[in-house]
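*Asks:* Sequence and predicted structure, then a few things I'm wondering about:
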Amino acid sequence: MPTRMTERMTGAAQIRVMIVDDHALFRQGVGRLLEAAGMRVIAGARDGREGIRFAASLRPDVTLIDLEMPGLSGVQTIQATLQERPASRIIALASSVDPFQSIRAREAGAKGCLTKTARGDELVSLIRRVHAGEPVLDVTRPKRVAFPDTALSLRECELLRLVAEGLGNHEIAVRLSVSEKTIRNRMSQTFAALKVHNRTQAAVYALRTGIAVLH
């Protein structure tokens, strides 16, 4: 049976939330926070498989899914949950600011992403926006970084990250297990989409948008 938490009956408009995370204390803490904000936490799942099962049977309004769980990963859990119930509204929870982790969650179908270090009011606000079907920015990105206005695929972002690291076409081809010709073609397409003219401009774009990070 799902893990039941204290439920406040404050009306039909109450948002029903499920939390999927392998840490019980985190589930309990977030549950108390959301209930204090007038939401209803209907279940807590300790892993991805349990979360998929609960989502199908309980049909929560919004589901919070940890991206870093043992066994079935957060991205796999998002994908499977949406296969079972395409109308699911999912928010991915990340342990750190990682643009690639966020992109994977988005491509899997998450409506929003948030780091676990975010303030409680940020989580509450994001849940309300996702529940209302409002567009949301990617709040796992550093606040100093602008959200890209060009929709890039995971493949294109990976290419830009490697360019920003200073790798040449041959090195990138080896890293991605494709031919140099394929890399040249992808590079031309990506540069055209971004309206940049050379590798330096592409690298600057990647760094400014958070796709690549200087170490």
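*Replies:* Yep, that arrived.

*Asks:* rest of the way, CA atoms for contacts and neighbours
*Replies:* Fine.

*Asks:* where's residue 187 relative to residue 147, distance?
*Replies:* Counting by Cα to Cα, to the nearest Å, the gap between residue 187 and residue 147 amounts to 21 Å.

*Asks:* So if I had to pick from the two, which one is more boxed in?
*Replies:* More neighbours surround residue 187 than the other of residue 187 and residue 147, with 20 against 16 (other Cα atoms under 10 Å).

*Asks:* what's the neighbour count on residue 121?
*Replies:* By other Cα under 10 Å, 12 other residues sit near residue 121.

*Asks:* Now for it: which residues touch it?
*Replies:* Applying Cα atoms under 8 Å, 6 or more residues apart in numbering to residue 121 gives no contacts.

*Asks:* try this one side by side with the last:
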Amino acid sequence: MKVIVAEDQGMLRGALSALLGLEKDIEVVGQAENGEQAIALIESLDPDICVMDIEMPKMTGLDVAERLKERKHPCRVVILTTFSRAGYFQRAMRAGVCGFLLKDSPIDELVAALRKVYSGGRAVSPELALTFWEAENPLTEREREVLKLAAGGLSAGDIGKQLYLSAGTVRNYLSEAIQKLEAKNRIDAIGIAEKNGWLV
């Protein structure tokens, strides 16, 4: 199988590529240090799988997965992350990601996951799977939007202007979000939502 490794940390990218290259059935055909590079390499080299970090400059791993899905590109995506956030996982599943693993997983686990994905399966780190399925995002799309803008420091009035809503309606959405997240206030609600990856 032909694999591309996309990871912004050079040392990790090199080590991962070298370890995967030791496997007889895996050929690392390219390395990318950001999401834009990953897209370009995937389109020019046509790999079977791209092993990708979530947090990368220019485009995140999830942005890349969504772009590939839009373009109906056959390259399968396996996400490697240090972030065990439910929101990331849910967005990854919607983007058609085939694997979701923690960066500190043993290399054997990654290799086994790649083989499973290559043969048409899906692979999720066992310690992540249960947590993720249980932690559903309670926020509606509009509540998420309002909270995300509030996280950027905008007032209810400014958020209203951006979303064509009255300041009172914005405050209602914020109040709903605070209640659903069992938060003390707006700042607390933003912190809870960000920690769970629900504002991505």
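*Replies:* Perfect, thanks for sending it. Fair warning: this is a prediction, and the values are worked out from it, not measured in the lab.

*Asks:* TM value for the aligned chains?
*Replies:* Structural agreement between the two chains, given as a TM-score (TM-score structural alignment, normalised by the length of the second structure), stands at 0.65; 150 aligned residues with a Cα RMSD of 3.1 Å.

*Asks:* Kindly list the longest helix within the second structure.
*Replies:* Looking only at the second structure and at elements set by DSSP state H, the helix with the highest residue count is helix 167-180.

*Asks:* got the angle for the next helix or strand after that one vs helix 167-180?
*Replies:* Beyond helix 167-180 of the second structure in the direction of the C-terminus, DSSP states H and E gives the next helix or strand as helix 186-195. Counting by axes from the mean of the first three to the mean of the last three Cα atoms, to 10 degrees, helix 186-195 of the second structure lies at 60 degrees to helix 167-180.

*Asks:* and the gap between the residue in the first structure sticking out farthest from the centre and residue 172 of the first structure?
*Replies:* Farthest-out residue of the first structure from its mean C-alpha position, per Cα atoms, centre = their mean: residue 181, at 31.8 Å. To residue 172 of the first structure, residue 181 of the first structure is 11 Å away according to Cα to Cα.

*Asks:* Equivalent analysis for residue 28 of the first structure, please.
*Replies:* Taking Cα to Cα as the measure, residue 28 of the first structure falls 44 Å from residue 172 of the first structure.

*Asks:* more neighbours, the two?
*Replies:* In this comparison of residue 28 of the first structure against residue 172, neighbours counted by other Cα under 10 Å, the higher total goes to residue 172 at 19 against 15.

*Asks:* How far off centre is stretch 105-116 of the second structure?
*Replies:* Stretch 105-116 of the second structure has its average C-alpha position 19 Å from the chain's average C-alpha position, going by Cα atoms, centre = their mean, to the nearest Å.

*Asks:* and what of stretch 134-147 of the second structure?
*Replies:* Its chain's average C-alpha position is 16 Å from that of stretch 134-147 of the second structure, according to Cα atoms, centre = their mean.

*Asks:* Stretch 32-48 of the first structure now?
*Replies:* On the basis of Cα atoms, centre = their mean, stretch 32-48 of the first structure sits 19 Å off its chain's mean C-alpha point.
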